[in-house]
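Student: missing the sequence, but the structure's below:
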């Protein structure tokens, strides 16, 4: 217990927070029916969690260095557990969205302290082994999420996808307090609160603007106002980072092309690979008539391919330049999304299978190597900052991907259906529309919308892949290679298997 107890405690927290990124996807149609939720509500159920996690991750890490990593970790688990109970008892969509955002706050505290806690306990070969186990647990949580979510939704009900976190949280807190020693960062560290608030405003304002654009249109007053607020917050973030003694992000790193390329690749990765998945789940359950369990199982081709390839990449491609693992993986993911964009009114889920496999293979290349590529692109003393930045942009990419591709989906559906009907259909309300529109019309409209979203995702993936290959081109006589893959375990949806 003394040797591996800390690893067990940390992995319990990691398992929970990554599970909650993926477990929600297959339960969205049941949530929509039970809470009378709209498409925008469902988008925020997914995005509220990812956005809070992304916005506060760097700030939580800095706070943990000052206040104590174990203390912040335990506080994060407690907040996460309380928010999970709130999610399970939510009586309406607004309450669920707020509870999911609070879950993300707790998850940020947990995730930001995970690797520092492991690094303070384990050294040398044991650290490598611990990081390998942690990476496997991360991938396993993401892989189990859709299937477990389907089982719980079809069994005791969707609320249990949140309530199941409570006993795990109690065990994680007890074990952490018992076996994990406290650790802090160097003396004199300060929390960059101004940068944290400004970045949260930028991330939240941008995501809100895209969601409102999908619901009300790009010219509706709320959309440009939200974009303006996001732009002001971004300016505030830049000013805060330039003046901060201990900034969340050293802006000088943005002068390094390789670092910029990795950040762009990490941002695109989670959005492209996973941003359309919630809508695929709604399509399969509400129009193809699949159960939540079967809907979760349809993602197995992608999950299995990603896990197998991630293992092979870790064993066989150590030291291969990151431009090929990250850039090549993004090209495969983009190609996989384009392969899925072949849906019509008569399509079944099997039409997605070849594309799922390609996306899974690409994910297996990118997920275990992208953080290592960021570390290789910056000086050693900035490695912690680089790792946190990768995790942050991955979560932000997922949140924006869900919002942007949802907007593309509904805009394409609106070519065949009235705007309100398109939003109802995309939000899982096919049953309410069947009396007005025929089954064939609904399936055709949803397939058209999905094709548009998948094409947008595919093109984005291809552009991001090319950008990574170009920006990570090393200087003459230099090679940007991927350090230890285990230390770069996934930090986003579906992790190495799917976050």
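Tutor: Alright, I've got the coordinates. The structure presented is a predicted model; accordingly, all values stated were derived computationally and were not measured. Numbers count the residues shown, from 1 in each chain.
Student: Every contact and neighbour count from this point should use C-alpha atoms.
Tutor: Will do.
Student: what separates residue 456 from residue 339, distance-wise?
Tutor: 12 Å (C-alpha to C-alpha, to the nearest Å).
Student: Could you do residue 359 as well?
Tutor: Distance from residue 359 to residue 339, by C-alpha to C-alpha: 10 Å.
Student: what comes up buried for the longest helix along the chain?
Tutor: Looking across the chain with DSSP state H, the single longest helix is helix 439-471. Neighbour-count burial for helix 439-471, counted by 16 or more other C-alpha atoms under 10 Å, picks out 439, 442-469, 471.
Student: Neighbour count: residue 359 and residue 339, which is higher?
Tutor: More crowded of residue 359 and residue 339, by other C-alpha atoms under 10 Å: residue 359, with 33 against 22.
Student: Grab the nearest non-local neighbour of the more buried one.
Tutor: residue 333 (4.3 Å; C-alpha to C-alpha, 6 or more residues apart in numbering).
Student: Then that neighbour would be within a helix, right?
Tutor: Yes. Using DSSP: H, G, I helix; E, B strand; the rest coil, the assignment for residue 333 is a helix.
Student: wait, doesn't it sit right on residue 455?
Tutor: No. Look at residue 333 against residue 455 with C-alpha atoms under 8 Å: they stay out of range, at 11.6 Å.
Student: also this one, for the comparison:
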């Protein structure tokens, strides 16, 4: 039996208060996501407080990233079944509880566990907000609205990296999470009042087997990517993860082919507008965030910047992203989504090439110009990529589409950070400290260049009217 709703007027179609809903939704998304990476520049300080190794404390950052990637598809599909409002509010409430628990953490293990559990709760806000924005905004406004969504979803963790060091120096890391609690509760109050309910699709069975297999498939691969460079690619646990992950993903595909209500409808993988858009997002975010982690190390280890100065200089990137994201709609109007996404990817490539020339003699202005260009490129590319996904799937699957994006972005981020840091560390003995960063950025150039190629296959036309109404042009065949 089909679970598609009858052809009746959609109560969520362009409500007059849709921009107020957008502000409330994005405030909650920011409140949850800003602390995902906020401790990245303070791992050494926290490790000293708990008397543990820095390598153990890196899981304060990578644990939440893994949770976001694995849990996203599950909560996205669950939201499609029970309603996005309920999922979003549950996510905010759980994130508030885990933030308070993080502030009370008594050991490294407790902090890692609470941060990871908080990310699991917070992961619900991404697919839910994506689905609601995609439904309440008409096509002529959707690219602009998704520009703000992309800015917050990808920008909040970046802002966390920027402000983490100075805030920890001034107030201590526990104060960050105590401060997050009222922030999330405020977001909950606004969302409770304004967040609309979405249609529920309750027919069929929940894909429990698919949910388990995607978790078992993605988690070991991300673990191997994260731990392989540190403990060795031939370590038994890494080799086992590299075998288990693909095997589980193969089982996931087999299960999804026969599932009554699949977690991820595989038919969408045959739609270029969906597949190439999420692949581009993953690869581009990998290069972007990989460089964002390398740059503070370069500034501190080679240029001698303090944590506070590093954070202030790094503001250039999220600020440029924030300005470029909402303006992407105008770019799409003029050149179409394909060219906008491809052009944004090219800008990231150029920025990484420039970063590969930075060294001890580089000025603050040079560094900020490189970072700003990367932010402009990402802010331009992400909205048309997100819009390509929305026009490539059925409305009933907006939640799982948003979750698929979230999962692929997190996989790409972990992959990009790992590859670029691994290349930098591998080249360090041969070429020295400064030149080793050039090699790390060069790996990012390769990733970003790959995103330029995949961006040319997303759903779009060459004219602005068709870009806003993609159904007027048939999707290209694979």
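Tutor: Everything's here; your move. Note that the coordinates shown come from a computational prediction; the quantities given were computed from them, not determined experimentally.
Student: Mind checking the TM-score on these two?
Tutor: For these two chains in superposition, a TM-score of 0.82 is obtained (TM-score structural alignment, normalised by the length of structure 2); 454 aligned residues with a C-alpha RMSD of 3.6 Å.
Student: Show me where the stretch 1-150 of structure 2 has its helices.
Tutor: 18-33, 43-50, 54-57, 59-82, 84-103, 108-122, 125-136, 139-171 (DSSP state H, counting those that start in this stretch).
Student: wait, which of these is closest to residue 212 of structure 2?
Tutor: helix 59-82 (9.2 Å; C-alpha to C-alpha).
Student: Kindly calculate the angle that the closest one makes with helix 84-103.
Tutor: 160 degrees (axes from the mean of the first three to the mean of the last three C-alpha atoms, to 10 degrees).
Student: how far off helix 125-136 does helix 59-82 of structure 2 point, in degrees?
Tutor: Using the same axes, to 10 degrees: helix 59-82 of structure 2 against helix 125-136 is 40 degrees.
Student: Report the central residue of structure 2.
Tutor: Centroid check for structure 2 by C-alpha atoms, centre = their mean gives residue 409 as the closest residue, at 4.4 Å.
Student: What is the aligned counterpart of that residue in structure 1?
Tutor: Using TM-score structural alignment, the partner of residue 409 of structure 2 in structure 1 is residue 394.
Student: quick one: the helices in the stretch 201-350 of structure 2?
Tutor: 208-231, 236-258, 272-301, 307-314, 316-335, 337-355.
Student: just checking, which of these sits deepest inside the structure?
Tutor: helix 337-355 (a mean of 26; mean count of other C-alpha atoms under 10 Å).
Student: which secondary structure elements does the helix or strand just after that one contact?
Tutor: Of the helices and strands lying after helix 337-355 of structure 2 in sequence (DSSP states H and E), the nearest is helix 364-390. In terms of contacts (3 or more C-alpha pairs under 8 Å, 6 or more residues apart in numbering; DSSP states H and E), helix 364-390 of structure 2 is packed against helix 139-171, helix 272-301, helix 307-314, helix 316-335, helix 337-355, helix 398-431.
Student: show me the contacts for residue 117 of structure 2.
Tutor: Neighbour list for residue 117 of structure 2: 64, 67, 98 [criterion: C-alpha atoms under 8 Å, 6 or more residues apart in numbering].
Student: Hmm, I typed the wrong one, I wanted residue 77 of structure 1.
Tutor: So residue 77 of structure 1 contacts 13, 106, 107, 109, 110, 169, 172, 173 (C-alpha under 8 Å, 6+ apart).
Student: Just the buried ones from those, in ChimeraX syntax?
Tutor: Filtering the contacts of residue 77 of structure 1 down to the buried ones (16+ other C-alpha under 10 Å) takes a single ChimeraX command:
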select :13,106,107,109,110,169,172,173
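Student: Columns distance to residue 148 of structure 1 on top of the contacts of residue 77 of structure 1, output as CSV?
Tutor: CSV is the format used below for the contacts of residue 77 of structure 1 (distance: C-alpha to C-alpha, whole Å):
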residue, distance to residue 148 of structure 1
13, 17
106, 22
107, 20
109, 25
110, 22
169, 17
172, 20
173, 23
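Student: of the contacts of residue 77 of structure 1, closest to residue 187 of structure 1?
Tutor: Using C-alpha to C-alpha, those come closest to residue 187 of structure 1 at residue 109, 20.2 Å.
Student: Alright, I will stop here.
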